[in-house]
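Chemist: Got a sequence here, can you build the structure:
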Amino acid sequence: MSGTTVLWLRADLRLHEQRALYAACAPGTRHVLPVVCLPDVQACSPWGFTRLGLHRRAWLACTIQNLSKALQDKGQQLLILQQPAVRALPALARAAGARRVVCEAIAAPEEETEVAALRVAGLQVHTIWHSSLLDPHSLPWPVAQLPPVFTAFRQAVERAAVQPPAPLPLPVPGHLPPWPKRVPGQSPCDQAALLADFAGAPVPADARSAFPYADAALHPGAAGEAGALAHLAQYLARGLPHRYQRTRNDLLGLDYSSKWSPWLATGALSPRLALARLRQFEAEHGAHEGSYGLWFELLWRDYFRFLHLRHGGALYRARGLGPARATPHDAAAFAAWCAGRTGQPLVDAAMRELAATGYLSNRLRQVVASYLIHDLRCDWRAGAAWFERQLLDYDVYSNQGNWLYIAGRGTDPRGGRRFDPLRQSALYDPDGTYQRLWGTAPVPVAGQRGAMMLP
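Modeler: Model (predicted):
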């Protein structure tokens, strides 16, 4: 084994429950070089827009900055690179005298292609699976036999009483192997400049947001592991898990849902630690349908990961997992949907919130996805790409799985889900408060039945 290991941090930007870090520090390793490769902010989707919007860029930049500080506190450093990993890591490994790279395993096509390219370049890449709550090897069946429906998956997991591994302890402070001397470090000023350039124009805080990440006065957490742990602690301390099932479909406010997803998406929060703390909460305050609902949602998150392990690139075909069929697309209707100008008040309000804040409730994500696919007759992949750009809590597994589910091209036994926006408005925004907040509330027109939309 080489005495130097490159630790390539991907969607696991934390130190707690950091199994890739433990693997990188295996016996025989004298030096560890932690590195993050910034995504290309100019990269475009096939639909003609950049893949990384300002909200995601700002959230990710702050997350990386927090990780850098955490490593400094443990006597280590983080190297931030602007080039793609397939170009940057072979050159870095040569400079550091390393052949071994340790990184998170991500079972999505682009991410697997990156690892394959590094191996072709001569690097020994050791991948670690640690993004799911449950260990894939602990399931009641091999992943290749994963049930085709989530309910069957959940019921089998619960019958077998499958539990996640206990979270790993943090590494002992000051005991991480140091950087190799052959690689010069980055000054705090250099890192700050790189991250500021990556983040782009500052994103103004919006007091209407259900997740006002840009305004510390409105939200108790911040990007990165420190913010994740602080948010989790206050969420549990306030007893909010017991409210979760009752409020999870609300559209307004900070506390209607757990808001764990922004930290889970970057890996700043491990789902195993989140569940371990939730179980402690239940032991002290009692289990409840609300706390069960959080377990339920973490299982959904796992299921989409295991679907990728089973089906891989098939999840990215227009047909998804179903038979070949037409996939219509209306470019003008799609553009109106992105801009929040379809004329459907609830959909437009949601799309305006998404654009302004980078966040949207789970209920509204389903409503707008359904409207794009089933009412506007647009390609589901275009909607998935727009969410990839806009959502600060974008997660490749959950995004793809949810869009396939709504489109009826994934594992939904009903063959797709259509949400009637008028009925959804009546159920979840009966007095129009949410739609008024985002400037789309319908108002009566004198002498006419129906309504018109405010500009």
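
Chemist: contacts and neighbour counts: CA atoms only from here.
Modeler: Noted.

Chemist: buried stuff in the longest helix anywhere in the chain?
Modeler: Secondary structure assigned by DSSP state H gives helix 289-311 as the longest helix of the chain. Neighbour counts over helix 289-311 (16 or more other CA atoms under 10 Å) mark 290-295, 298-311 as buried.

Chemist: what do you get for stretch 320-340?
Modeler: 320, 321, 322, 329, 333, 334, 337, 338, 340.

Chemist: repeat for stretch 193-211
Modeler: So, applying 16+ other CA under 10 Å, buried residues of stretch 193-211: 194, 195, 196, 198, 199, 203, 206, 208, 209, 210, 211.

Chemist: how about the buried residues of stretch 320-340 in CSV, adding secondary structure and distance to residue 265?
Modeler: Listed next are the buried residues of stretch 320-340 as CSV, based on DSSP: H, G, I helix; E, B strand; the rest coil; distance: CA to CA, whole Å:
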residue, secondary structure, distance to residue 265
320, coil, 23
321, coil, 24
322, coil, 27
329, coil, 29
333, helix, 29
334, helix, 26
337, helix, 25
338, helix, 22
340, coil, 25
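
Chemist: Which SSE is immediately downstream of the longest strand seen in the chain?
Modeler: Counting residues, the longest strand found in the chain (DSSP state E) is strand 31-37. The helix or strand immediately downstream of strand 31-37 is helix 54-73, counting by DSSP states H and E.

Chemist: Next, the structure of the following sequence, for comparison with the previous one:
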Amino acid sequence: MAKKTAVYWFRNDLRINDNPALAQACLQSDQLALVYCLEPEEHTIWGFNRVGLHRKNFLADTLLDLARQCQQRGSQLLIVEGKPALALPRILQQLQCQTIYCEAIAAPEEMAQIDSLREQAYEVEAIWQSSLLNPSELPFSIEDLPQVFTAFRQQIEQMGVLAPAPMGWIEKLPELPKAALAIPQVDIKAWAGIAPIDKRSAFPYDQPQWQGGATMALAHVQRYLASGLADQYKQTRNGLIGSDYSTKFSPWLTSGALSARQIDQQLKTHEAMYGANESTYWIWFELLWRDYFRFLHLRFGVQLYYANGLKDVATISHQPELFLKWCLGNTGQPFIDAGMRELAATGYLSNRMRQNVASFLIHDLQCDWRAGAAWFESQLIDYDVYSNQGNWLYLAGCGTDPR
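Modeler: Coordinates of the predicted model:
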């Protein structure tokens, strides 16, 4: 019998464990090429690179860790350059196969990538896997998703909806097709370049224990919970400086080196051993907020990317000169400028400071919130398409919350 050959396309799920889409690809394929596509350099309409140096460096470490894990399990990660809708068909033709497996991402550009591949007559198995809760297990349909987070949370809690347990490690990956060895690959370190990071960073990703990848992600979760910091999270979570005021899970969650279900499982184990309190509950609460932004995308899709968001009318102004001063940390407001300079120097900013600088851009400088969202996309090592869009909409008054 002829062996089935397929491609697994890594997106924002850069891990071997708790990866249902990859597990399905392994189960249904005799030969499997593991591919990550580095998209070409792109400028935003606001005049800066879409992916900044900090993001590139954290991603490079994440991919190197993933490559090591693939190698340990008998395969090889192929890091190629090009837009997925162009790069993946070239690989499929070289391997003489038609099937791609990947995670589903409910954001417009990511959905368009899938549509383009299908229009080229390729079979794409896209599997939803980035949320804590399964959309199919919610106590309402996505069309009836509450438009206020509190109502969403209350229904989840009242119905006792629980997260599924995470899947274990894939111990052995399918054989790599021999033809895949001829595919040109990218030197990921050369691609990333060098991003000097300020030693005062709240997330010093240049240090071994803060580097990207599943290895450091899982170690950090265990270290954080063992430290006792989780038991005082609610009191410290709005801090601005340092590595201990918040969980710091987000950079690993964003890249998919870590899953929400892995955190949930570790958190439940911690609570069973040491007791639950308001702070450990609040970590789960924040994971639920993360889910809510995902489910909003499933419900509203591209509407979340309109200037007026979910509102009928919105007056959008923009001041390019003031926006540039905001980006550079040169507005003349010391508190705001300190935050923006920290972002540029480290690729990271506390949640509370993000709210402060974003609110200042929108309401004080009267700039287009979409420009701010694009700057965060460029700069933040923990940029997440769902949460970034949802939070900026919220602060601009164009989201779901009536406040």
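
Chemist: Walking through the stretch 301-450 of the first structure, point out its strands one by one.
Modeler: Along the stretch 301-450 of the first structure, counting by DSSP state E, counting those that start in this stretch, strands occupy 442-443.

Chemist: circling back: onto which residues of the second structure does the longest helix of the first structure map?
Modeler: Aligned using TM-score structural alignment, helix 289-311 of the first structure spans residues 278-300 in the second structure.

Chemist: after the helix or strand hosting residue 90 of the second structure, next one along is what?
Modeler: Secondary structure from DSSP H and E places residue 90 of the second structure in helix 84-95. Per DSSP H and E, the first helix or strand lying C-terminal to helix 84-95 of the second structure is strand 99-103.

Chemist: For that next one, enumerate the helices and strands it packs against.
Modeler: strand 5-10, helix 20-28, strand 123-127 (3 or more CA pairs under 8 Å, 6 or more residues apart in numbering; DSSP states H and E).

Chemist: Nearest the middle, which residue of the second structure would you pick?
Modeler: residue 254 (2.5 Å; CA atoms, centre = their mean).

Chemist: Please, which helix or strand holds that residue?
Modeler: helix 250-255.

Chemist: which residues touch that helix?
Modeler: 12-14, 59, 62, 212-214, 217, 258-260, 381-384 (CA atoms under 8 Å, 6 or more residues apart in numbering).

Chemist: picking that back up, mean per-residue distance, the match of helix 289-311 of the first structure versus the first structure.
Modeler: Compared with the first structure after fitting, stretch 278-300 of the second structure has a mean deviation of 0.4 Å; criterion: mean CA distance after the TM-score superposition for the first structure.

Chemist: Tell me the residue in the first structure aligned with the residue nearest to the centre of the second structure.
Modeler: Using TM-score structural alignment as the criterion, the counterpart of residue 254 of the second structure in the first structure is residue 265.

Chemist: what do you get for residue 98 of the second structure?
Modeler: Residue correspondence to the first structure (TM-score structural alignment): residue 98 of the second structure is matched to residue 99.

Chemist: nearest residue to its match other than its sequence neighbours?
Modeler: residue 123 (5.1 Å; CA to CA, 6 or more residues apart in numbering).

Chemist: and the gap between the one you found and residue 92 of the first structure?
Modeler: Here residue 123 of the first structure is placed at a distance of 11 Å from residue 92 of the first structure (CA to CA, to the nearest Å).
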